[in-house]
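Participant: any chance you could fold what I've pasted below:
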Amino acid sequence: MRQNPSFTLQDPAELKRLVRENPWVTLVSATPEGMVASHYPVILDEEREELTLLSHVGRPDELLHGLGEREVLVIVQGPHGYISPGWYDANPAVPTWNFVVAHLYGVPEILSPEENYRVLGRLVDAFEDALPEPRRMEGDPADAAYAQRISSGTVGFRLTPTRVVAKSKLSQNKPEAVVDTIIEQLEGDGPYAQPQLAGEMRRAHERLRAARNG
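Facilitator: Presented below is the predicted three-dimensional model:
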């Protein structure tokens, strides 16, 4: 991904927030047989200060990717959406696409079966916690026995990226009046409304204003 200094995302806290709020990722590997991509949910390893992902793949995807043998790319895609030039001022303009995305590179660490099982439980809890009656992986003996059985069909991994290329392209190069109009359109009811993207723009521009005001 081509980087642009105006849109570079480097804040570790913001990168972690991006992962927490967008846990469905794309896992890409360059193998001797060609490029391979899979899609899996991830969670953060909250026990580590540095950005670290925890997840698993279903067998035989660990062989398909050569997991643990070579560098992989994990793509975390945040909110994104079309930005019409009609939302700008009267000056000549072209359409664009605003987005937040992170490319995380590294060689995954393969988890032991025991640690993989614990991570699977944390993964389930991370998504079930929002429900009024969450189902736990070991909620009762039948659930626990089933979870133990199917966990053998997965391979867990931990990824602490050795290289991060992240971009937050949110109209930082536009005048504030234009930014306000774009946010208004994204929060509206038009065909390209995207309230999550509008929220990201508000956060980004509040930080820019705070930085300018010292």
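Participant: please make it C-alpha for all contacts and neighbour counts, starting now.
Facilitator: Noted.
Participant: state the distance from residue 59 to residue 28.
Facilitator: Residue 59 is 16 Å from residue 28, where distance means C-alpha to C-alpha, to the nearest Å.
Participant: of the two, who's got more company?
Facilitator: Legend: neighbour count by other C-alpha atoms under 10 Å for residue 59 and residue 28, higher for residue 28 (18 against 12).
Participant: SS state for the residue sitting nearest the centre point of the chain?
Facilitator: For the chain, the residue nearest the mean C-alpha position is residue 76 (3.0 Å; C-alpha atoms, centre = their mean). Assigned with DSSP: H, G, I helix; E, B strand; the rest coil, residue 76 falls in the strand class.
Participant: test my guess that it contacts residue 102.
Facilitator: Yes: assessed by C-alpha atoms under 8 Å, residue 76 is found in contact with residue 102 at 5.1 Å.
Participant: so residue 127, which of the three states?
Facilitator: helix.
Participant: sticking with residue 124, tell me its helix or strand.
Facilitator: Assigned by DSSP states H and E, residue 124 belongs to helix 113-128.
Participant: who are the packing partners of that helix?
Facilitator: strand 53-58, helix 141-151, strand 154-159 (3 or more C-alpha pairs under 8 Å, 6 or more residues apart in numbering; DSSP states H and E).
Participant: can you point out the buried residues in the helix ranked longest in the chain?
Facilitator: Longest helix of the chain, by residue count under DSSP state H: helix 195-212. Neighbour-count burial for helix 195-212, counted by 16 or more other C-alpha atoms under 10 Å, picks out 195, 197, 198, 200, 201, 202, 204, 205.
Participant: the structure of the following sequence is requested for comparison with the preceding one:
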Amino acid sequence: MHNPDKWKMNSNQQMHSFIKEFSFAAIISHDLNASHLPLLLKEKEGENGTLYGHFARTNHHWKFADGAKVLVIFSGPHAYISPTWYKAAPAVPTWNYSAVHAKGVIQLTDLDTTLKALDETVKKYEANLTIPEGFKSKLSKGIVGFKINIESLQGKDKLGQHRSIEDQLGVTSALSKADNPESQLLYQYMVSKNLGTGS
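Facilitator: Down below sits the predicted model:
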């Protein structure tokens, strides 16, 4: 990922927080197979954390994935930025976005590990949901669990924080008034990170 210093996330803690918040990712293997899956991060497992998830057994990606090096892309809020929002002129259109890339090796997991990770994933998104054991046992035949030991992490917050205060204020003002959900999500993210907001 092209990642100049001005946009880098500088700690594993920042990138782990991002992964936990935006946990639906694209897993891309060397043969250019890609799967889009929710992943569970265990940040204290391994030097950079470990990701857990599962393939549908009918997704043949898993057949070629065991032991393969993969790139995992987590995407956050993103939106178009108009040059008309800047005080400085002339300027060009751009796109503000955040992303984290994780690289590592996939290992298929045994049934107990897979079911434990599945339970933790369900609990993350719907804590009060209970899946009957018999039904869970039946469903388990249709999935293949895996883990990815993260070897490296890259994080990027390209949020216009390198621009002048006046330009940043113009962008946040426009995003806050936008009527599309992508712009609103980006605005809220920028405010939560206190980046590119002119403050």
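Participant: TM-score for this pair?
Facilitator: Comparison of the two superposed chains (TM-score structural alignment, normalised by the length of the second structure) gives a TM-score of 0.88, and 197 aligned residues with a C-alpha RMSD of 2.3 Å.
Participant: check contacts around the residue nearest to the centre of the first structure.
Facilitator: Contacts for residue 76 of the first structure (C-alpha atoms under 8 Å, 6 or more residues apart in numbering) come out as 18, 19, 22, 23, 24, 25, 26, 101, 102, 103, 104.
Participant: which one of those is nearest residue 172 of the first structure?
Facilitator: Using C-alpha to C-alpha, residue 101 comes nearest to residue 172 of the first structure of the contacts of residue 76 of the first structure, at 15.4 Å.
Participant: list the contacts for that closest one?
Facilitator: So residue 101 of the first structure contacts 75, 76, 77, 78, 166, 167, 168 (C-alpha under 8 Å, 6+ apart).
Participant: show me what residue 74 of the second structure aligns to in the first structure.
Facilitator: Residue correspondence to the first structure (TM-score structural alignment): residue 74 of the second structure is matched to residue 76.
Participant: now the residue of the first structure most remote from its centre: how far from residue 192 of the first structure?
Facilitator: What lies farthest from the middle of the first structure is residue 90; by C-alpha atoms, centre = their mean that is 35.5 Å. Distance from residue 90 of the first structure to residue 192 of the first structure, counting by C-alpha to C-alpha: 20 Å.
Participant: next: residue 50 of the first structure.
Facilitator: When residue 50 of the first structure is compared with residue 192 of the first structure (using C-alpha to C-alpha), they lie 36 Å apart.
Participant: and for residue 47 of the first structure?
Facilitator: Residue 47 of the first structure is 39 Å from residue 192 of the first structure, by C-alpha to C-alpha.
Participant: neighbour count winner among these two?
Facilitator: Higher neighbour count among residue 47 of the first structure and residue 192: residue 192, with 14 against 7, using other C-alpha under 10 Å.
Participant: confirm that that one sits in a strand.
Facilitator: No: membership of residue 192 of the first structure in a strand is not supported by three-state DSSP, which gives coil.
Participant: wait, it sits on residue 80?
Facilitator: No: judged on C-alpha under 8 Å, residue 192 of the first structure makes no contact with residue 80 at a distance of 10.3 Å.
Participant: tell me, how many residues neighbour the spatially closest residue to residue 46 of the second structure that is not a sequence neighbour?
Facilitator: Once flanking residues are discounted, residue 46 of the second structure sits nearest to residue 149: 6.9 Å by C-alpha to C-alpha, 6 or more residues apart in numbering. Neighbours of residue 149 of the second structure under the rule other C-alpha under 10 Å: 21.
Participant: aligned counterpart of residue 149 of the second structure in the first structure, please.
Facilitator: By TM-score structural alignment, residue 149 of the second structure lines up with residue 160.
Participant: from memory its match sits against residue 52, does it?
Facilitator: Yes: between residue 160 of the first structure and residue 52 there is a contact under C-alpha under 8 Å: 4.4 Å.
Participant: so what's the residue mapped onto residue 97 of the second structure from the first structure up against?
Facilitator: Aligned by TM-score structural alignment, residue 97 of the second structure pairs with residue 99 of the first structure. Applying C-alpha under 8 Å, 6+ apart to residue 99 of the first structure gives the contacts 78, 79, 80, 81, 167, 168, 169, 170, 197.
Participant: from residue 201 of the first structure, how far off is residue 99 of the first structure?
Facilitator: Residue 99 of the first structure is 9 Å from residue 201 of the first structure, by C-alpha to C-alpha.
Participant: residue 114 of the first structure matches what in the second structure?
Facilitator: Matched by TM-score structural alignment, residue 114 of the first structure corresponds to residue 112 in the second structure.
Participant: for that match, grab the count of nearby residues.
Facilitator: Other residues close to residue 112 of the second structure by other C-alpha under 10 Å number 11.
Participant: what's the spacing between it and residue 49 of the second structure?
Facilitator: 20 Å.
Participant: perfect, that will be all.
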